[in-house]
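Asker: Sequence and predicted structure, then a few things I'm wondering about:
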Amino acid sequence: SQVVRPHELTYKARSKDSQSYRKQPAVGPSTAQARYNDPFYQLNLDPLSFATNPLVLSNFISEMGKIYGRSATGLTIKSQRKLGKAIRRAKMMGIIPNLSKPTDSWMFDTRKPRA
């Protein structure tokens, strides 16, 4: 049996506890860090031009086919936006699977296409 004291029920005492458990929002890196880490920015490449390259796009997709956020990729805001568009385009074109990460055997299927 636990005893509750009256001062523990005040607004001031209750609000301190709720603030100490707050988690930092998962935002991406700062602009300077993103420019340093972003290969698309450093090499002046457009991520949309990689919409037909599943090897590049698979590095930014989870096992379930979800696009990683900027906090995980470390890209600039512009590159992340264009990369997301390229991945969604590739999914719509059937270049990468919708609900999973592309595997090597899936990308390099050597069977003959159906006539």
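Answerer: Looks like it arrived, so ask away.

Asker: Could you use CA atoms for every contact and neighbour count after this?
Answerer: OK.

Asker: Give me the residues contacting the one helix or strand Ser79 maps to.
Answerer: For Ser79, the host element (DSSP states H and E) is helix 77-93. Surrounding helix 77-93, the residues in contact under the criterion C-alpha atoms under 8 Å, 6 or more residues apart in numbering are 38, 40-41, 46-52, 54, 57, 67, 69-70, 96-98.

Asker: Which members of the residues you listed are positioned in helices?
Answerer: Counted as lying in helices by DSSP state H, out of these, are 40-41, 54, 57, 70.

Asker: quick one: contacts for the residue nearest to the spatial centre of the chain?
Answerer: For the chain, Tyr68 is the residue whose C-alpha lies nearest the centre (C-alpha atoms, centre = their mean; 1.6 Å). Contacts for Tyr68 were tallied using C-alpha under 8 Å, 6+ apart; they are 60-62.

Asker: Buried ones from those, can you make that a PyMOL selection?
Answerer: A single PyMOL command selects the buried members of the contacts of Tyr68 (16 or more other C-alpha atoms under 10 Å):
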select buried, resi 60+61
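
Asker: Quick one: buried ones out of the contacts of helix 77-93?
Answerer: Using 16+ other C-alpha under 10 Å, the buried ones in these are 38, 40-41, 47-48, 50-52, 54, 57, 67, 69-70, 96-98.

Asker: quick revisit: in the helix holding Ser79, which residues are buried?
Answerer: Within helix 77-93, the residues that count as buried by 16+ other C-alpha under 10 Å are 77, 79-80, 82-84, 86-91.

Asker: For the residue nearest to the centre of the chain, give its distance to Leu45.
Answerer: Distance, Tyr68 to Leu45, using C-alpha to C-alpha, to the nearest Å: 19 Å.

Asker: here comes the other one, which I'd like you to weigh against the first:
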Amino acid sequence: MPPRLPFIQSGSAPSSFLRRLARPLSTTPALSQYNPASNILTLDRQPAAQSAERVQNLVREKARAQSEAQQAKRRADLQLIQERKVSDDYMRQMPRRWQTGDVYAPHDLNPHQLAKWKRRGPSDVDVVDLLNVNPLDMYRNFAMISEYVTSTGQINSTRYTGLRPRNQRRMAKAIRRAMGMGIHPSVHYHPELLKKWTR
């Protein structure tokens, strides 16, 4: 194997070649401390602290990015919930439920027209069967009795209450029992309900 000549490498890396020649003669501390052999020997030991710090910094940055992403997602979810709550509040105040494709005239948006949609329509569910209660045992419950009585004390018909014939008869018997005992007035709503509604 032919000997290596340092002059051949001077063409490819002139700065490193000149640095090696000038190192023994230089008084500059940076140049005199440069030693490629010592750099190679300490290659594994020297950047250990730096690499550990770099890894820790990367882990910290990743954790920070994840926490920021989670906080941003949480903020977006909270904002969406607040917007949905506001929308639901507005929908509750609107008596008429508009469906897609509904045709309406300007007078349909009049408050008097919209108030018609607030009125209770006939029920198609038998509440007594749904709750599994006996109407004869509920004669002391004036809130329930007043749901099946008009403002003048008349018993609502089965078309309006939606009760089965047997439950309608039992509810009518409970209403007559409450009025006969004086628990519920026979000519107007119960005073407790009137006080609650006028608040």
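Answerer: On my side now, so go ahead. Predicted model only: the values in this text are computed from it and were never measured.

Asker: could you pull out the helices for structure 2?
Answerer: Under DSSP H, structure 2 gives helices at 6-12, 14-22, 29-33, 36-41, 48-93, 111-115, 127-131, 142-147, 158-161, 165-181, 191-197.

Asker: Around Leu55 of structure 1, how many other residues sit close by?
Answerer: Per other C-alpha atoms under 10 Å, the neighbour tally for Leu55 of structure 1 reads 14.

Asker: Please disregard the earlier target; I meant Gln19 of structure 1.
Answerer: Neighbours around Gln19 of structure 1, by other C-alpha under 10 Å: 9.

Asker: whereabouts in structure 2 does the one helix or strand it maps to align?
Answerer: Gln19 of structure 1 belongs to helix 11-20 when assigned by DSSP H and E. Counting by TM-score structural alignment, helix 11-20 of structure 1 falls onto no part of structure 2.

Asker: How about stretch 81-99 of structure 1?
Answerer: Taken onto structure 2 by TM-score structural alignment, stretch 81-99 of structure 1 occupies residues 169-187 there.

Asker: What of stretch 58-67 of structure 1?
Answerer: Counting by TM-score structural alignment, stretch 58-67 of structure 1 pairs with residues 146-155 of structure 2.

Asker: Tell me the span between the first and last residue of the matching stretch.
Answerer: 9 Å.

Asker: again, but for stretch 175-193 of structure 2
Answerer: Distance across stretch 175-193 of structure 2, first residue to last, is 16 Å (C-alpha to C-alpha).

Asker: do stretch 174-192 of structure 2 as well
Answerer: Terminal residues of stretch 174-192 of structure 2 are spaced 19 Å apart (C-alpha to C-alpha).

Asker: mean deviation of the helix holding Ser79 of structure 1 from structure 2?
Answerer: Superposing on structure 2 places helix 77-93 of structure 1 at an average distance of 0.3 Å from its equivalents, by mean C-alpha distance after the TM-score superposition for structure 1.

Asker: Could you check how far that helix is from the centre of its chain?
Answerer: With C-alpha atoms, centre = their mean, to the nearest Å as the basis, helix 77-93 of structure 1 stands 11 Å off its chain's centre.

Asker: and what of stretch 127-147 of structure 2?
Answerer: 37 Å.

Asker: So what touches that stretch?
Answerer: Taking C-alpha under 8 Å, 6+ apart as the rule, stretch 127-147 of structure 2 contacts 162-163, 167, 170-171, 173-175, 177-178, 183-184, 189-190, 193.

Asker: Which one of the residues you listed is nearest to Ala22 of structure 2?
Answerer: For the contacts of stretch 127-147 of structure 2, the closest approach to Ala22 of structure 2 (C-alpha to C-alpha) belongs to Leu193, at 105.5 Å.

Asker: how many neighbours does the closest one have?
Answerer: Neighbourhood size, Leu193 of structure 2 [other C-alpha under 10 Å]: 12.

Asker: any idea how far it lies from Val86 of structure 2?
Answerer: Applying C-alpha to C-alpha, the value for Leu193 of structure 2 to Val86 of structure 2 is 30 Å.

Asker: Next: Ala172 of structure 2.
Answerer: Ala172 of structure 2 is 42 Å from Val86 of structure 2, by C-alpha to C-alpha.

Asker: Equivalent analysis for Ala48 of structure 2, please.
Answerer: From Ala48 of structure 2 to Val86 of structure 2 the distance is 57 Å (C-alpha to C-alpha).

Asker: likewise Ile175 of structure 2?
Answerer: Distance from Ile175 of structure 2 to Val86 of structure 2, by C-alpha to C-alpha: 41 Å.
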